[in-house]
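> mind folding the following:
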Amino acid sequence: MTPYVTPRRRGAAARLRPPRGGAVAALAVLSALLLVAHPWLPGGPASGNPRSLVQTFLPWTGLAVPVLAAAALLRRSRGALAAVLLPALAWGWAYGPALGDGSRGGPADLIVVTHNVDDANPDPAGTARAVAASGAQLIALQELTPPALGAYERELAASHPYHLVRGTVGLWSAFPLRDADATPIVPWRLLLRATADTPKGPVTVYVAHLPSVRLGTAGFATENRDEAARNLAARLREGPGGRTLLVGDFNGTTADSVLAPVMRDFTAAQEEAGAGFGLSWPARFPVARIDQILLRGGLTPVSAWTLPATASDHLPVAASLRY
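Below is the predicted model:
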């Protein structure tokens, strides 16, 4: 026998049920909050550093929009579908311009390439030829090793007769280099600085390779990278002004708050004049742009792009610049 439920009890039960699409709407709001409030997420080793982790992969939050929209349609929830507009608008505001082509017309005065060549690279000679074929006058390399260094020097000698190597970082140039200097940003990583005498005047070039980060059971381990970033910012403040390039593998994206002191005076070529996100790592399926070409002091990016994969686990990144 079916028990009789009074209309009052039936209404109370309906109020206890969660609204249709409530979980979808909650996830949509959370996605939107990540896009706009990520600078206020916890940082540092005590918390596992979710802030840097989210900021490293922040553009990928856009994938939540079609997934949540499909879920809202399946639930036939207008409220959930309306909530999905929040992350859609937030992502479009933050990253919509990157979907277009930001390159500027006109000639360039200088082409720059930076490439983490991978200390386990099985074909350093081929990698050297690939970056030389880009036409860049300045080529910065990271993760150089003594066994492979000779191959890079031989392959780049004709097109880039001037070069400096300090530790695991190096700079090859078609123009004379002077005022070479190398200072540690952590005990085992050096910041290389030199002045390139280009036909249109000197350019100060910094080549950096910040320590790697690791994702493990304790969270996102970035302590060494963060210390190097703080020291790098201090070295840059002490350096000369004028036309300046800062290139290399930062093991972090420009959205990462820890790089804010470094980015304060610099412009990212990819963000100003690139097409798309210019993701550079890992080479087989890039998910983050951790290799950067930054500039200040009268240098304007004309275009920025990634080069085809070499035998490294990073893609080379390039930019053309105008004085």
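
> every contact and neighbour count from this point should use C-alpha atoms.
Fine.

> the longest helix in the protein is where?
For the chain, the helix with the greatest residue count under DSSP state H is helix 78-95.

> and that one, what does it pack onto?
Packed against helix 78-95 by the contact rule (3 or more CA pairs under 8 Å, 6 or more residues apart in numbering; DSSP states H and E) you find helix 22-37, helix 64-75.

> packing partners of the next helix-or-strand element following that helix?
Of the helices and strands lying after helix 78-95 in sequence (DSSP states H and E), the nearest is strand 110-116. Other helices and strands packing on strand 110-116, by 3+ CA pairs under 8 Å, 6+ apart, are strand 138-142, strand 244-249, strand 291-296, strand 317-322.

> how about those in CSV, adding mean neighbour count?
Output for the helices and strands packed on strand 110-116, formatted as CSV (neighbours: other CA atoms under 10 Å):
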stretch, mean neighbour count
strand 138-142, 26
strand 244-249, 24
strand 291-296, 24
strand 317-322, 24
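
> pick the most deeply packed of the helices and strands packed on helix 78-95.
Mean neighbour count (mean count of other CA atoms under 10 Å) peaks for helix 22-37 among the helices and strands packed on helix 78-95, with a mean of 19.

> could you tell me the angle between that one and helix 64-75?
Interaxial angle, helix 22-37 versus helix 64-75 (axes from the mean of the first three to the mean of the last three CA atoms, to 10 degrees): 160 degrees.

> this one next, for a side-by-side:
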Amino acid sequence: MAQQAYVTETDNGGSGPERREPGLRRLTNRLMKSRLVAGWRGDPRIWRRGIVVAALAVILALVMLLHAQIPNAVGNLGSLTETFLPWLGLFVPVLLLLALVRRSATALIAVLLPAVVWLNLFGGLVTDKTGAGGDLTVATHNVNADNADPSGTARDVAASGADVVALEELTAAAVPTYEKALASTYKYHSVQGTVGLWSKYPLTGVKPVDIKLGWTRAMRAAVATPSGQVAVYVAHLPSVRVKMEAGFTARQRDKSANALGEAIADEPLGKVVLLGDLNGTMNDRALNAVTAQMRSTQGASGNGFGFSWPASFPMARIDQILVKGIEPVSSWALPETGSDHLPVAARVEVDTSS
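The predicted model follows:
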């Protein structure tokens, strides 16, 4: 009889022993009584159920772990996977939910595999590695050939406070507009083909860089910063396409990336910055000729993934700031302009002697 009175008091929100339990213990007790968990206790099938979910979890882990082994022979599938590799992590909570619905201990354990692999690959990007200091701020922006407001875009980029700005996808008709809008902030500039470089510091040794396209979409200049000479490369590698009949077509991009990598490897100055739209992420093996010899400012000093394209809903970081012989301090994406890309900026330490 006393037991029944206790149940009634508890159900009515009384002040019995259960009400006085610590919050975490009370939550645990309620969870153990829930329908979702109640079916697990004493059920030997929890190890036999969810085999399909477990298999999918293992496959997902292997894809992320061995992405470099996925062949590019058919539709450049490897590069396509690497371009959107971080997004594979979205499948982890889906598989976790399925494992819980199936009440499968086997699936739950298997889901740990892709979770650990994803954290190993990208966990460092979700933490803020922004540092203080730095003696040079650089920015790069694919301004979009169809940009309806080049003046506004130029002002937005200049407002970033960058000492050196690279612009890609410049049209002959729009170049005078950019030159006029940036003239008051940047005393020195050069436009080579469809790419340009604006600087607060003198430029020397300006020249186009041949990336095997037949027209100019890359350039090099030495910038006389207060901390010393820096070779700055600006590049806009060819676009990639995803076609039903051909897959991820990127042969021309890959050829240009190799040529750009050779030019940077032959650079006589020890301090190098690469700014531009590389149409590929740092995970894409096709950019190895460049990424193997340079560091990403986003990976080393950013806050988050720093996705830059498309501007309306960024899904990939294809606009890059890479350095060699220079220490990245901070990196960030700038607000949306009239382009389909977001501008990106970085603060770096040129004088690394101290």
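
> any idea which of the helices and strands packed on strand 110-116 of the first structure gets closest to Ala25 of the first structure?
Of all those, it is strand 291-296 that lies closest to Ala25 of the first structure, at 35.8 Å by CA to CA.

> what range in the second structure matches the closest one?
Aligned by TM-score structural alignment, strand 291-296 of the first structure falls on residues 319-324 of the second structure.

> what of stretch 236-245 of the first structure?
Alignment of stretch 236-245 of the first structure against the second structure: residues 264-273, by TM-score structural alignment.

> mean shift of the longest helix of the first structure relative to the second structure?
The superposed helix 78-95 of the first structure is, by mean CA distance after the TM-score superposition for the first structure, a mean 0.5 Å from where its aligned residues fall in the second structure.

> the first structure: matching residues for stretch 153-172 of the second structure?
Going by TM-score structural alignment: stretch 153-172 of the second structure matches residues 127-146.

> and stretch 187-195 of the second structure, by the same measure?
Using TM-score structural alignment, stretch 187-195 of the second structure lines up with residues 161-169 of the first structure.

> span of the match of stretch 236-245 of the first structure from start to end?
This stretch, stretch 264-273 of the second structure, spans 9 Å end to end (CA to CA, to the nearest Å).

> about what we covered before: possible to save the helices and strands packed on helix 78-95 of the first structure as JSON lines with distance to Ala218 of the first structure?
Formatted as JSON lines, these follow (distance: least, CA to CA, whole Å):
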{"stretch": "helix 22-37", "distance to Ala218 of the first structure": "21"}
{"stretch": "helix 64-75", "distance to Ala218 of the first structure": "26"}
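
> about what we covered before: report the buried residues of the longest helix of the first structure.
Under the neighbour-count criterion of 16 or more other CA atoms under 10 Å, helix 78-95 of the first structure has 80-81, 83-88, 90-91, 95 buried.

> by how many degrees do it and helix 22-37 diverge?
Angle, helix 78-95 of the first structure to helix 22-37, by the same axes, to 10 degrees: 20 degrees.

> okay, helix 78-95 of the first structure sits on what stretch of the second structure?
Under the alignment (TM-score structural alignment), helix 78-95 of the first structure falls on residues 105-122 in the second structure.

> which residues does that stretch contact?
Stretch 105-122 of the second structure is contacted from outside by 46-51, 53-55, 57-58, 60-62, 64-65, 86, 89, 92, 95-96, 99-100, using CA atoms under 8 Å, 6 or more residues apart in numbering.

> out of the buried residues of helix 78-95 of the first structure, which is nearest to Ser212 of the first structure?
Checking those against Ser212 of the first structure by CA to CA gives Tyr95 as the nearest, at 25.8 Å.

> tell me how far that closest one lies from Ala13 of the first structure.
As defined by CA to CA, Tyr95 of the first structure lies at a distance of 44 Å from Ala13 of the first structure.

> re earlier: so which of the helices and strands packed on strand 110-116 of the first structure is nearest Arg8 of the first structure?
Short answer: strand 291-296, nearest of these by CA to CA, at 63.8 Å.

> how much does the closest one stray from the second structure?
Once fitted to the second structure, strand 291-296 of the first structure is off its aligned match by 0.4 Å on average (mean CA distance after the TM-score superposition for the first structure).

> I'd say Arg217 of the second structure and Gly193 touch.
Yes - under the criterion of CA atoms under 8 Å, Arg217 of the second structure makes contact with Gly193 at 5.9 Å.

> between the two, which one's more packed in?
Applying other CA atoms under 10 Å to Arg217 of the second structure and Gly193 shows that Arg217 carries more neighbours, namely 26 against 17.
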